[in-house]
Each structure stands twice: as C-alpha cells, then as structure tokens.
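Peer 1: Generate a structure from the sequence data that follows.
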Amino acid sequence: MISNKHFNKLVSILMIIAVSFSLILIALPKSSTSTTYIEQPDYVTTIFDDDKVIEINIEMDETAWQEMLDNASAEEYTAANITVNGTTYNNVAIRPKGNSSLSQLVMDDTTDRYSFKIKFDEYVDGQTLDGLSKLVLNNNMSDATYMKEYLSYKLLESLGVPTPECAYAHITVNGEEWGLYLAVEPIEEEFIARNYGSTDGNLYKPESDSVAMGNKDNQNDMKDKTDFNPKQIDQSQDSSNNTTSSSTQNSSNQMQTPPNMNNGDTSGQMQTPPDMNNGDTSGQMQVPPNMNNGDASGQMQVPPNMNNEDNSNQMQIPSDMSNEDSSSESQSSDNTGNISNELPANMPNGMGGGMMGGGMGGNSNGADLVWNGDDISNYSAIFDNAIFKTTDSDDYTKILDMIEHLDSMEDIESYLDVDEVLRYFAANTFLVNLDSYVSNMNHNYYLYENNGIVSILPWDYNLSFAGFQAGSASNAINFPIDSPVSDSLEDNPLIANLLEVDEYKELYHQYLNDIVENFINNGTYETLIAKTDSLISDYVKNDATAFYTFDEYEDAVSNLLTFGYDRATSIAAQLDGTQPSTSTGTIETTVYLTAMGQQGGGNDKAGMNNMVNKPDNNTTTTDNSNSTNTDSFTAPSNNTSENASAPMNNSPGNMGGNSSNLDPTVMMQAMQIIQSSEDGTITDSIKDELLNLGLTEDDITQLSSMELPNQDSNMQDFKNNNLAMGPNNTSSNNTSLIITLSSIALLIIAILVVSLFKKRKYIS
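Peer 2: Down below sits the predicted model:
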C-alpha cells in the first residue's frame, strides 16, 4: 500500500505538472491570435477565384447612370440591378468611390472610369453576394500593369497577413463594354469575422487631415439606413423624378465639400482650403500658394520654392536642398529637368516625402501613431474613422494604450501584434508602397483592436511598386529596408520603434529574406505574373475605357517583372551588408517606373508622368549606348551590379543564369505550355508548340533542365515555411490544444487518485 507521505508526493507532483502546463498556456504570446479554425464564407471560393474573371453587368436607366457619373464627387448611392456571374441581384446600391483618384477623374472630362462601391443590402435587408454585403471595384487608374494591387495582396497573403480577397472583374453597363477592374473585399465586418472569428473588436481607418479632403468613403458607409432617401429602381417612374439623398444635389461635376472644410458654405462644392487663394470665390479648388499660379493648364505645377523659375512644369530639386551646387551630382545631366539619382542627402531616402500631402506629419492628428498625450482629441484621425457602430469612447483607450506603449516599448506585445506588424512592413518595404502609413500621408491602412491587442491591416495598393513618391527607378530599387519611410523615422514609430529592438529587427529581416527566397528566387513571382497575364490579357486588349494601350500594358508587365528581380537583388545585398540598409544604395536597374503607371493615372493625367520617373541615365550599364526602355525587353537579369548577390539560377526567364533573347511575354507563354503537361516534361507535341513560339533548340534544352515552379505549391510552401500565419495559425492552435488537453488530463488523474485513496487507510 502507498504510504500517506508518498501519496501526498504523488498528488503534489501531478498537480504541479498540471498547473505548469496551464501557466505555459497562459504565457503563450498574446499575439498568437485565434485558437480555432474559422470556416470561410462561400464568396471566398465562388466569387474570388484566381482562375476566373468575375462577370458583372450593371443595369441602370441610362439617364440615372449618367447622372451618377456627372455627380461622382458626391459619392451618393444609386439603385441598380446587378448581375454577377449570371445571378441577378435587384435594387443594389452603387456609387463612385475614391479620394485623390476620384478628384482627379472628376476634373478630367475625357473619362468616366470611376472606381465603384456596391452595397447589396442597402435597400434589400439581408441581400448578399454569397455572404458578402459589399464589394469594391477598383479601376486600375494608376497601374499600367493591371497587376500591382493584385500581386501586392498575394504577397501579403503569402506572409500570413490578414488580406482582402480580390479577383479581376469584367464590367459591362446595360450589356455594353465598360472595362476590366479589380474586385476587392472591403475591410469591414465580414472581413474581420472571416479572419478573426467574430466582430467583437474595433476597426479604424485612420486618415490624416492632409488626405481627408473629399473622402466620403467612410462617412457614407457608416450612416444609418434611415439617413438615406435612395434612388430606388422603379420601371414605371421617369428617372427625372427619382429622389436624391438628403445631401445637396450637385450636377456641375465639381468637387464637393469635404467634412470640416468651409462648413458654413452649403453650396456643396469644394471650397478653397485655408490660405489657398482665398481671394477667389469661385468655389473651385485653387492651385496651392506659390505653385505656378499663373499657369492655367490644370496640370500639377512645381511645388513652392522648388526652382519656380523653371517653366518646364517638371519637378525640380527643392530650393533649400543643395541649391548652391549646380553640378551634375545634384541635377540630372540629360537636360530634361528630371531629378537624378544623386538627390540631396537631407531628402529622406531620396524619396518625395514632403512633396505631397500636409507636410511632415504636421496634420496627422494621430494617424502617424506618435504619442501625443492621453487627450482623445489629439487622435481624431483615428477615432473619427471608426468603422463599427458599436465602437465608443471606452474603446478608444485601448488604442491610446497601444500608442503609449509603442512610445515607451514597455511590454509592447501585450498591446500590439508585433509579429503581424513586422510581416506587414516586410511586404510594404519590398513593394516600396509609400502611399501608406510610411509616408507623410499616413493613410491607406486599418487598425484592428481585439482584446486590447492591435493589428495593422493592408489596403489600397494601386500605387505599390514605387508608384508614389519614389523618385527615380534607382531610388525605388534601392529603397532602404531599415529606413523604410519617405519622410522621417521619428514620424513613423509603428515601424521605427520596432526596428530599434534587435529581436524584432532580426525577425523583420527574416521575413524580407523569405520574400526574396520564397517569392522571387524560386519563381513564384514570375509564374504568378505569367498566370495573371494569361488570364487578363485579352480583357486588357479589349478594355473599352482603359487608361493605357495594350502595348503600354505589355511594356508595363515587362518592367514589373524586372522590378521584382532587381528589388530582390537589392534587398539581398542589404541583408548581407554589401549595400547600405538605411540609405539609398547603388544596385543598377533598367526599370522604367513611368511605364508601369504612376500617381495620376494613364494618359499623363495631372501632368504626373512628366516628373521624375524616366529611366536613369547612369543606372543601367557603363555603356551609354544601351537604352533603358526598348520595345522588346529581354528577361530580367538578376545580377545587375558588382555588389549584387548571386544570380537566381532557377528563375524562369533567367534561363539558369544565361541570357535569353526571348521577350518575357513569350517566356511566360512557354512556361504555361510546359506546365499544361501532366508532369511538366517537354513532350514532342509541347516541343513543337515551343518552337512555334520562337524558342530555339537551345532554349528548350535549358528549359527541360529546369524544374519550373508551380505557383500554387510554391505559395503554399512559402506559407508553410513561416511559423506564425496570422489569425488562422494552425500551428499555434495545435500547440495550445495539446497543452490544454494535457492539463485537463493531469488534473482529472489527480482528482481520481485523491478520490481513490481517500477511503483507504494508509500506513504511517
């Protein structure tokens, strides 16, 4: 029989083990997120299918449609019947959407290709698109590749960042061709429920004062339905009798009044911002002070004090930035007026951080997440843009707690999902996505707070791949990974303060290396581009409202491919120390940024394409006879500099490190033909197809010796290689479950032992 002494020891040991397991469970990082599998709604597979283009037909009275377009700046919902992939949804709400892109299109009388937002349940309670109540249709205005936003989301998704679903959509209006858009899942209730299992937390979309002008995207969608008097579809009613919303109807096609700007004026037109040509009473947006006001062309002029004597309308080097030096180091030597690679040292990263928006964080109102005391009013850019109606002032304190601890970095993981944030910024840095948190604009991101822990969520990547404030192609390719902002690190504490912690910086570098090795070098990136091109190229060719020609699209895709390889080369060199990581490096590139699309859209909208993104004269080779922009691009080289890392030997298009004269489009087609075979081998019939494409026997021999990547498997491998996969982390799920069950089992055993022996007599 067991002695009382030994029995007590046994029970004590079992209890200690059980409690220890329980404490381990409690001590697991709070940022490991959910512990259960979240069932995905139907729309994830039925609507957002990477292998198909969504077919959407908008049915609306012609007069009502044109009236909505003519008053696009009002962003008011109008009713329509919308057919999606053959299924018709009646009385669906649709409106134009956007911020700066919407304003630019309103002022452009050559196109009505607006982005749209659709609400399926605005007029019909409970109506959804296979579980999705809202859908965004983006017009690809500033993207000649049509792929920037799509590829960005795929990269973020592969890193385990909660990411909106997206797919291409072919739009027709009353059966007539309209164009190829990108359909995107909004970051709202359904997105949060899909990624986090519930909507118990609080969601914010920060917008600093410098970019909040004219942005009604949040305000319109947060109104109660009772606030609307929508234009319902009534076949028996003349469209001219349709009622409008309670806001003032304006049919002048002029920009409307943004919130808190000249609110005393009820004309509904955008008023002159403070101190901006206030003497003009026309109500139309005026040119900012000192910005070539005498020019009436409507194109963006030279910012104040930036070589205003130059009448070329091209962006010059700011007057306070090495003005006394007129040598070729400070100005481009091609006499075009464009800024060269050698931008002044005091211009952050060589980027245009202070050229757009409200200045260096001066009008942030909390969107930069800089700690400014515990007064809630100092963070209006966050709290005025809460998405959920259930969010109240009590919830604000959780965001304030995060910002305060971000400032001190004390116990930061109890307030911030650090791992998720680092993944987000690794992708953002690779993409040189400056139209985001990391510029003085401090926008195009969401904050989601749940149980006191805050995550950052991605949004709006049409200007990724250096489409905004990037300067030259060389600056973009060499954008520094450890100073990944366009203004100053102190104004961007969400990334700057994390990088000051060695552990976090090392993890951030690991995610950057994952992108280089598992997204670029293994061929996933190129295969994804090839697959996407195969899916959409015919739609692009026939796009009725396109901002770019099909030839421009093909040129843009070629540059996009080169950008990925050159950017990976630069990041690899920064990681191994052969290139600087806090300032602009010297990796050479043949990328032509403007060809890929820039802010302002196609057809030189707003004169943006005349700025600084033409090919660099001194960045390609030492042989000046080599052009940086030709009609036919060879496959991108992965070893573009003496300081570059080793070539990516298995990348399609690189042909095992040997140069190929094939156009990248032909190479993409060749890859698709090979991958169409059952096992990827080159049979006689496939060889004939490759020869018909223009490949030589040598090309085919090289291809046959390569293991061509499979995009889906590579993406899955990339995900599996990363330990923490965001909200749906099955690895942490299993660990937590095992520990929990073990603890329960041990406690049960201990209780049974006590119950079994308490009735017995023990030997003393």
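Peer 1: C-alpha only now, for contacts and for neighbours.
Peer 2: Fine.
Peer 1: what about the helices in the stretch 101-250 of the chain?
Peer 2: For the stretch 101-250 of the chain, helices defined by DSSP state H, counting those that start in this stretch occupy the ranges 148-158, 189-196, 217-222.
Peer 1: How about the stretch 601-750 of the chain?
Peer 2: Under the criterion DSSP H, counting those that start in this stretch, the stretch 601-750 of the chain contains helices at 664-675, 684-693, 697-704, 711-721, 730-757.
Peer 1: For Thr88, find the nearest of those.
Peer 2: Proximity to Thr88 (CA to CA) singles out helix 711-721 among those, at 31.8 Å.
Peer 1: want to put them side by side, so please do this one too:
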Amino acid sequence: MKAQMMKLLLCICSIVTIIAMVGCEATKSTTTSIENSEVSSTTETSKTDDEIATKVFPKDKVVDVKITIDKDDFQSMKDNASAEEIKTASVDYNGMHYDNVGVRTKGNLSLRSVVSMDDSDRYSLKLSFDEYLSSQNLLGISKINLNNGYSDASYMREFLTYELADQMGLPTPGFSFVNVYVNDELYGFFLAVQQVDEQYLESNFGNSYGALYKGEMTGSGSDLQWIDDKIASYTGLAQKSEKSNDDILIDMLDELNNGTDYAKYLDVEETLKYIALQVLTNNTDSYIGGNKQNYYLYEDDGVFSVLPWDYNMAFGGLGSSNLLIDEPTQGALAERPLVAKLLAVDEYKEMYHNIIKDATEGYLSSAIFKERVEEVSAMISTNVKEDPSSFYTYEEYQSAVPKLITINDTQVNNIDQQLAGTIASSGDGSGSGGGMGGGGMGGGGKRDMPAMAGNNALATPTDVTAQAGQAAPADGQNAQGAPTASSDGQNAQGAPTASSDGQNAQGAPTAPADGQNFEGGGFPGGQMGGDRPDGMGGGRGGMVGGMGGFGEQSAQPKGTVKEALTVGITLVLLLLSGLFITFYKRKRL
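Peer 2: Next comes the predicted model:
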C-alpha cells in the first residue's frame, strides 16, 4: 500500500513538474510573441511612413493627382462652392487608383473670396477616400487637402513653413506639390496637405485615441482663456475626436490660467516650438493673431500638444510688422495665456529663445534659406508657368520669389537683434499689433481680386509689392485707419482683425472651416481609435513633464516578476520530485 502511495505521489509530482515547465515556456513564448509583435508593428509603421514620404508627399518632385468626376457634378460643385457639396469621383494619386472618393470645395476666408471673383473658379479641394467606404484610405491617409495657393504669388510659403516646422521637431502633416487634373484637363498647380487624421496621429504620437480640438475664429475660447468649467462654453474649440476623455481640456485650461504646473497638462517644449514657428514666419493667421485660429490641440495620455496648421499666410502674408518675440500677439499679451504664461517662466523663456536662435542660425539663415527657396523654385517653376488657373502671372511669381527671400532676411535680422538685446523684445503688454493687410490678391496688377472677403477692421498696406507680390485689399473689406507699408516691405501696426461674418458660432459647424474636420464628427468606423488600450503610457519619448514611452514598456515590470515566480516554483517542484524519486528508489533497494 505504501509503495502504491509513493508511486501515486511520484506521478502527481511529475505531472505538476511538466505543467510548470510548459507554463514557463508558454510565458516565455507569450512574452517573445508580444515583443515580436511590437517590433513588427513598429517596422510596419516605419515602412508605411516611408511609402507615404516617397509616394504621396515627396519633397523633391511634383506628382499628378487625377480626378475623374461627372462633368455636371463638377460644375454644380463649383456653382455652389460655398455649400461645400460632396461629389463622387475616382482618383489616381501618383498612379494609385481609388474609386468612390468624396470630393468637395474647401476653405474659409479664401473660399468666400474666390466665390466673389468673376474671373476665377480655382477652388481648394478636399479628397475624402473614406467618404463612402470607411475602410478605404491612401496608405492609411483618409483625407487630403488640395490648397489653391490663394494670396501667395511665390507658391511656396506654406511648403517652406511646414518644412521648417518638421525640422524644428513639430508634429507636421504630410505635404507636397501636385498637379491637379480634372477629367484629364489640368486644373491647377496646388499644394497637397494631409488632414490631421488617424494616420497623422499614429505617425506622430503612436496612437490616435486622444482628445482632439481645433481652434477656430468662431465662438469663444480659442484664445485659451478661462471661461468656466463647462466644455460647452468653449465654442471656439471644436472637438474633432469622438471622445473628450473626461473633459481633460478643462483641466488643462484651468491649470494654464489659474495654476503654475503647466507641464502637467502641456508638452511645454513643443508648445514653445509652436509659438516660435509663428514668430519666425511672421504668421499671424494663427493662435497669436486676431482670429486666434488655425491650430489643433491633441491630448496624449493627459498631456496636450499644439499642432501647426494652415500656413498660406506665413512670411508676413497678412502684412504684419516685425513681431516682438516675447510679445508677438495681436492684442494684449494677457489674452493669449499660452504665450503669456509660459514666457513668464524664465526657464521656458530661455528654452524658447534657444529654439528661435536654432532656426535663425539654421534653416532661416540667409544662405540656407536662399538656397532652399531657389531649389524649390527650380523644381516648381515650369509647373507654375503652365498653371492654367493661377491667381498670378508667371512674371509676378518670378518677382515674388526674391521678395520672399528679402522678407525672411529682414525678419531674421530683426529677431537676431531682439535676441541680442540691442532692440526691445517686448513692450507694455499690449502686443505687437498688426492686422490683416497684405493678404489680398493681385500681386502686381494681373486682376483686381477681393482680399479675404468679409473681414472688418483690417489694416491695409498701400504698397503693392510689400508682401511677396501681394496687392492692397480690394472690395469686401473695411480698411479703417489703413497705414502705409513700412520701408522693409512689412505693414505698419494696426488694429487686430475682427471675426468674419457668416460664421457659425457653434463648436461643431455644419460646414467645416477650411475642411479641417473629421467628417461626421469623427473617423468612420473606429472613429478616433476607440478606448485607450491597456498598458498605454505616454506618447513619444522626451516630452516635457516626464512623458514615458507607450505600449509594453509600462507593463514590463509586472511581466518580469511573474516570470521569476514561475521559474522559482518550477525549481522547487523539480527539487521535490528529485527527493521523492530518491526516497522511492531507496525503498525498492
């Protein structure tokens, strides 16, 4: 009987030992599988990014975008451009064919201005690959904007600004020059810009589940000043994601306006880079300008980043004078807490000045910027010359290119003096002033075109050549107290702009301004990626405020302890099995 019990115990121990060993191997296999999966995912993302960079948004060549659409539909779309009607089309994007693509006009002030023209129907367009098929995309990209280059005789202000933003390390959408064809006829030479969509967020943040907002000129709150703790009060911050993630935006606004721990809710370094970008390119059609618009806020694990957007008015396109780098706002500095609060911290101001200095000594330095402008000009000049719907003559383009170089040299020289302390970098808190002069069309007399129709209180330059081929505003504007242009081609300071008419003051406008909207309030199908996955930590490494990596890294310590316990138990069982075997054999002898 005793011998039988010993045999039974031996069998049980052997079985337990085998199970433990299998479990240990399974744990190791699972861990390896997870690690391999993450490596595979990272490799796949990198591969997709490379494909997008070469096939969709190359920087060294112009690609063809061919739209095939019913002629009556296309004519109706142009005849009713303000309605932004969506039509069905087929699209060949650099040789990649897609059917059932949504196409519509897009824009805000520029759209209304072209609508009011008698001799142009050169509308910016939006391609929505997922309009009818939620799973359809162009290498992960759901929407692409085709920008018509309104008010830019040089054709390259937006291209160069996005390139600078990318070099500064800001999250930047894909962009490239394209020839747009409609039914096999050349429609125009445009700039393609990726929509802020899932692919953009995945590429820049490694996720797309965060809350996303867009600052718009309509409504209240796009200046990021504190109103109250109700998200509905901030109608100027249009929610573009499906989820608000527990109204974390309110927490950020509260801390920004009423607290001091800014890094808790803001990626401070990235925010400073965003502010610097606006100053370096004299882009007042942004958060720092009178309209307080054209930026996104993306929340990644509780921390917000400011995303750059819409730079056709960069390099002084709105006619602003040289900006005070520490007080660059149109209107009181205190009314832009994102600037006022961060620059009030000595550490952050020093960081901000270093960011600016890196750009003025790098990409924007006289020699480097001149060389890059000439490279881009050589790449696009033939396309500009053959553009059948251009707002400008080819001669105006040729004149605008060197003026763009001059404008940058003037701005950089002024900024360098401010950094050196030889001229003031701040004032009495009332801001840098400026207005929306210089944004008009004409560029030297090709035609009389309305300048940003529908705006009031505009400061208007009288020098037609002031801003890279820009003319004085035509009808549709109320040019109160219009100053003359300064000798360096920049407009004198004037009143900040008022919001344009005809805008919906709700947080979710029916017709998306500039088309920067996730159609239907979110992404089709999974919308903004659904709930946060388990184990997700911070976004990209190196973010201010102690942001960590994401994915397996945050869960790694638990996995290591579990493996150690499994190995320990296995060793104990093996030891017990050895004792039983030894004891059993002794009895048999």
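Peer 1: Can you give me the TM-score here?
Peer 2: Laid over one another, the chains give 0.68 as their TM-score (TM-score structural alignment, normalised by the length of the second structure), with 444 aligned residues with a CA RMSD of 3.6 Å.
Peer 1: sorry, back to before: please render the helices of the stretch 601-750 of the first structure as a markdown table that adds distance to Leu105 of the first structure and mean neighbour count to the earlier fields.
Peer 2: Converted to a markdown table, the helices of the stretch 601-750 of the first structure look like this (distance: least, CA to CA, whole Å; neighbours: other CA atoms under 10 Å):
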| stretch | distance to Leu105 of the first structure | mean neighbour count |
| --- | --- | --- |
| helix 664-675 | 31 | 21 |
| helix 684-693 | 40 | 15 |
| helix 697-704 | 45 | 15 |
| helix 711-721 | 36 | 16 |
| helix 730-757 | 45 | 16 |
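Peer 1: The ones you listed: which one's closest to Tyr508 of the first structure?
Peer 2: Going by CA to CA, the one of those nearest Tyr508 of the first structure is helix 711-721, 15.0 Å.
Peer 1: so that closest one aligns onto which residues of the second structure?
Peer 2: Using TM-score structural alignment, none of the residues of the second structure align to helix 711-721 of the first structure.
Peer 1: Does that helix pack against any helices or strands, and if so which?
Peer 2: helix 148-158, helix 524-541 (3 or more CA pairs under 8 Å, 6 or more residues apart in numbering; DSSP states H and E).
Peer 1: Measure how it sits relative to helix 524-541, angle-wise.
Peer 2: Angle, helix 711-721 of the first structure to helix 524-541, by axes from the mean of the first three to the mean of the last three CA atoms, to 10 degrees: 140 degrees.
Peer 1: Contacts for helix 711-721 of the first structure next, please.
Peer 2: Applying CA atoms under 8 Å, 6 or more residues apart in numbering, the set of residues contacting helix 711-721 of the first structure from outside is Ser158, Leu159, Gly160, Asp514, Asn518, Phe519, Asn522, Gly523, Thr524, Thr527, Leu528, Met725.
Peer 1: show me what contacts the fourth one?
Peer 2: Residues in contact with Asp514 of the first structure, defined by CA under 8 Å, 6+ apart, are Phe718.
Peer 1: how close does it sit to Ala18 of the first structure?
Peer 2: 38 Å (CA to CA, to the nearest Å).
Peer 1: Show the end-to-end separation of stretch 387-397 of the first structure, please.
Peer 2: First-to-last residue span, stretch 387-397 of the first structure, CA to CA: 16 Å.
Peer 1: Can you tell me the element the closest residue to Asn603 of the first structure other than its chain neighbours falls in?
Peer 2: Computed as CA to CA, 6 or more residues apart in numbering, the closest residue to Asn603 of the first structure that is not its neighbour in sequence is Phe547, at 6.4 Å. Assigned by DSSP states H and E, Phe547 of the first structure belongs to no helix or strand.
Peer 1: Can you tell me how far Phe547 of the first structure is from Asn462 of the first structure?
Peer 2: With the distance defined as CA to CA, Phe547 of the first structure ends up 14 Å from Asn462 of the first structure.
Peer 1: Neighbour count for the two, which is higher?
Peer 2: Taking other CA atoms under 10 Å, Phe547 of the first structure and Asn462 do not tie; Asn462 has more neighbours (26 against 23).
Peer 1: The second structure: which residue goes with the more buried one?
Peer 2: Per TM-score structural alignment, Asn462 of the first structure is aligned with Asn312.
Peer 1: ok, its match - contacts?
Peer 2: Gly149, Tyr150, Ser151, Asp152, Arg157, Glu158.
Peer 1: compared with the second structure, how much does the longest strand along the first structure deviate?
Peer 2: Across the first structure, the strand with the greatest residue count (assigned by DSSP state E) is strand 87-97. Here the mean offset of strand 87-97 of the first structure against the second structure after fitting is 1.3 Å, by mean CA distance after the TM-score superposition for the first structure.
Peer 1: my guess is Tyr584 of the second structure meets Gln4, correct?
Peer 2: No: with contact defined as CA atoms under 8 Å, Tyr584 of the second structure does not count as touching Gln4 (10.4 Å).
Peer 1: When those two are compared, which one has more neighbours?
Peer 2: The residue with more neighbours, out of Tyr584 of the second structure and Gln4, is Tyr584; 15 against 9, by other CA under 10 Å.
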